[in-house]
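when you get a sec, could you give me coordinates for this:
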Amino acid sequence: MSAKKKPELLVTAKNLDEARQLIHSGADALHIGGKEYGLRLPGHFTLDQIGEATEIAHQNNKKVYVVMNALFHNEMLIGLDEYIEKLAQFQVDGIVFGDPAVLMIAKKVAPQIALHWNTETTSTNYQTVKYWAKKGVTRAILARELSLEEVIDIKKHVDIEVQVQVQGMTCIFHSKRQLVTSYLNYTGQEIKNTSQERGLFLKEHKRPDERYPVFEDPHGTHIMSAEDICMIDHLGRLIDAGIDSFKIDGILKSTDYLIKVVQYYRIAIDQYVNGNEITVTTKDIQKIQPKNRPLGTGFYFKEQYY
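The predicted model follows:
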C-alpha cells in the first residue's frame, strides 16, 4: 500500500522553552505570536523571541506561523508595517490573520510571506475560501462549528491548504470589553488578576459540572469551551480527505501535557499514512487529561444551530 499524504502537525507554544520541546516531540510547525496582535495565545513572544523561535524551528526543518488574528482598530495600524517587515527579516513561514488590514500591509511590505486566513467563525463555505484564495491567501483555517462532512466538502472544492483543529479548547465568546472587571466593579468586589493565570471560570446553575474558562487581556474578554476537542480516533477520515494541517491548541495546558499529546498525534499520523493501524486512541489522552476538562468531538458529528 502506498503512503498517504502526510498532514502537518501544528501546535501552539507559550514560550521558547516549550517551543523547543514541542519541536523535538514531533510537531511540524508552531503557532506563536505577540500580545500586540495575537488573540487567545497560550503565551506571548516579543519580536526578538519570534526571531529566535523561527531560527530554532528552521534548524530542525520545522515551520513557524505568527498569529495576528486581533480585531484591528485604527490605532493598532500604527507600527503594523514595521512589525510585519521584521517578521519578513526573520523569514517566518506564515502569518495568521483575520482582518484584511493585515493582508493588505503584508502584501505591500512582505509579499513573500504565506498568508493563512482565520476569521474564527466565518470560514464556513468553499466559495468564501475561494474568494480569499484569489486575494493571495495560501491556507484557510476552517471554523470550529463545521461538521466533518462540511470540512471534507470544502476541501474537495478548493485549491489552497485547509487547516482544522483536532485537539484542545475553543473560544465560544469574545468581547472587546473587560466584562469580568466590569462585573467586579458592579458588585463592589475587589478587582484581582483576571488573566489566564488566574484560572477563572463560569458555570451554569442547571449544569454546574460544566466549567467555561474565562480571562481578560488587552484585547478584551474571552470565554472558552467547557470541553476539549479530541479527534485522534477520527484522523483517518481527515487524512483521507487531504486536510493539510492538524492543529493542537495548547491554551491553558501545561507543557508536559502538550508534549504527550503531540507525541500521541505524531504516532497516529505516521501510522495511518504508512498504512498501519493506529494504536493510540482517545483513551490514551484521557489518562493525562485534566479532570475538569472532558473530551469531545466539538461539532464534527453534531449539527450546529445559529
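
going forward, measure contacts between C-alpha atoms and count neighbours the same way
OK.

secondary structure element for E18, which one?
For E18, the host element (DSSP states H and E) is helix 16-25.

what packs against that helix?
helix 47-59, helix 255-273 (3 or more C-alpha pairs under 8 Å, 6 or more residues apart in numbering; DSSP states H and E).

can you list the buried residues in the next helix or strand after that helix?
Counting by DSSP H and E, the next helix or strand C-terminal to helix 16-25 is strand 29-32. Judged by neighbour count (16 or more other C-alpha atoms under 10 Å), strand 29-32 contains these buried residues: 29-32.

now do strand 29-32: everything it contacts.
8-14, 19, 23, 41, 43-45, 50, 57, 62-67 (C-alpha atoms under 8 Å, 6 or more residues apart in numbering).

inside helices: which ones of those?
Per DSSP state H, helices hold the following members of these: 19, 23, 50, 57.

is it true that the last one touches G51?
Spelled out, it's A57. No: counting by C-alpha atoms under 8 Å, G51 is not a contact partner of A57; they are 9.9 Å apart.

quick one: buried residues of the helix holding E18?
So helix 16-25, judged by 16+ other C-alpha under 10 Å, has buried residues 16, 18-25.

and those as CSV, adding distance to E161?
Shown next, in CSV, are the buried residues of helix 16-25 (distance: C-alpha to C-alpha, whole Å):
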residue, distance to E161
L16, 27
E18, 26
A19, 23
R20, 26
Q21, 26
L22, 23
I23, 22
H24, 25
S25, 24
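
before we compare anything, build this one as well:
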Amino acid sequence: MEIIVTVGKLEEINMLKEAGATTLIFCDEFHGTRAPGKFSKDELILAFEKSRSCGLKTAVFMNRIYTDVELELANEYLLFLKENKVDFIYYNDPAIFMLASSLDMVKYLVYEPDTLMTNSRDMQFILDQGVHHAVLSTEITLDEMKMMIENVKGNTEAILFGYLNMSYSKRHLIQNYCDEIGIKNSCLNKMDCILVESTRDGRMPILEDEQGTHIYTDYVLDAFEEANILKDCGLNAIRVDSIFLDIDVVVDACKILSGKSKLIREEFELKYDMYPFSKGYMYQKTNLVK
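As a prediction, this is how the structure comes out:
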C-alpha cells in the first residue's frame, strides 16, 4: 500500500519517511496549486535527490488549468520532470495528457479532477488511456468508493486524511470582494484565512493564489478505519494531504495509516483536539449536507 503525502518543507522529508510515507508530492511555483508549500526548480531538484536517498518515490502537482499560451511552459516542465526522474505527475487538464503522450510520459500521470471522479466507468476510461492511476472524488460515500475500486481494473488512490478541497474558481473572489467594499486584500497566498458562511458554524480554510480561489471543508477527514476497508477492496494508495496542518498531526496520521502506530482514532482526536475531525461524506451523500 502506497502512503502518499504532500510536502510543505524540505525538512519534513525524513520525518515523513520515518512515519511510513512511501511517496512525497511536491509543488512548484507555477504549474501546481493547492499544496502546503511551493518550491523553486533548484529546491525541487534537491527535494527529489533527498527523497530518493531515503528510498521514497517522488511526485509533483501539475494541476494548473492551462491557457493556450502556457502550454509551451508546461511542455518544458514535463521535460524537466522527465530529466529528474519524477515518478508521478498529478494533473487534471487534458492538455497535459496530450503533451505527456508526445513525450512518452503517460505512464507517469495521475489523473486527479478533484470532485469529478465519481463512477467506475469514468475511472476505467481514464485508466485505459495508460495513466498510472486515478484519484477518487472525496465527495462520495464509502460504499460508492468500494464499488468503484472493485469495478475497475487499474490503480486507484483515495485522500483519507486532511482538509478536502471543496470549491475552486479561477477568479480571485477575495480580491474582488475587497475591491467592492474598498479594503486591502490581506489573504493572497496566505494559509491562515478562514471563510465563515451565514448558514454554517464551520470555519472553512480559504486560499487565494495566482491561480484563483480555493475553498476547503470546515473539517479534517480522518478515515483511519475506512482505510483498512478500502485496502481490502483493492485500493492501491492512500493520500495524506497536509495543507493547513501542523507537521506533528501529519506524521501521526501517517504512522496510523502505515501501521507504525497503534494509536486509535479516539486517542488521536483527543491528542489533536484543536482540529475539527470528521468522517466527511463517508456515510452520508453530499446532497444531504450541502
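
overlay the chains and give the TM-score.
The pair, once superposed, lands on a TM-score of 0.93 when counted by TM-score structural alignment, normalised by the length of the second structure; 288 aligned residues with a C-alpha RMSD of 1.8 Å.

contacts only, for the aligned partner of Y216 of the second structure in the first structure.
Residue pairing (TM-score structural alignment): Y216 of the second structure is matched to M224 of the first structure. Residues counted as contacts of M224 of the first structure (C-alpha under 8 Å, 6+ apart) are 169-173, 212-214.

could you redo the last one with a cut-off of 10 Å?
Counting by C-alpha atoms under 10 Å, 6 or more residues apart in numbering, M224 of the first structure touches 40, 169-174, 201-202, 211-215, 251.

center of the second structure - which residue?
With distances taken as C-alpha atoms, centre = their mean, D241 lies nearest the centre of the second structure, 5.4 Å away.

mind listing what that residue touches?
4-7, 25, 34-36, 159-165, 220-221, 250.

what's it aligned with over in the first structure?
Aligned partner of D241 of the second structure by TM-score structural alignment: D249.

list the contacts for the nearest residue to that match once chain neighbours are set aside?
Spatial nearest neighbour of D249 of the first structure, chain neighbours left out: G168 (4.8 Å); criterion: C-alpha to C-alpha, 6 or more residues apart in numbering. Each residue near G168 of the first structure by C-alpha under 10 Å, 6+ apart is listed here: 11, 225, 227-231, 247-253, 258, 261, 293, 295-296, 298.

over in the second structure, tell me which residue corresponds to G168 of the first structure.
Under TM-score structural alignment, G168 of the first structure pairs with G162 in the second structure.

please identify the helix or strand for that match.
strand 155-169.

run the angle between that strand and helix 247-258 for me.
150 degrees (axes from the mean of the first three to the mean of the last three C-alpha atoms, to 10 degrees).

average distance between the helix or strand that comes right after strand 155-169 of the second structure and the first structure?
For strand 155-169 of the second structure, the succeeding helix or strand toward the C-terminus, using DSSP H and E, is helix 173-181. Following superposition, helix 173-181 of the second structure is found to deviate from the first structure by 1.1 Å on average (mean C-alpha distance after the TM-score superposition for the first structure).

quick one: helix 173-181 of the second structure aligns where in the first structure?
Going by TM-score structural alignment: helix 173-181 of the second structure matches residues 179-187.
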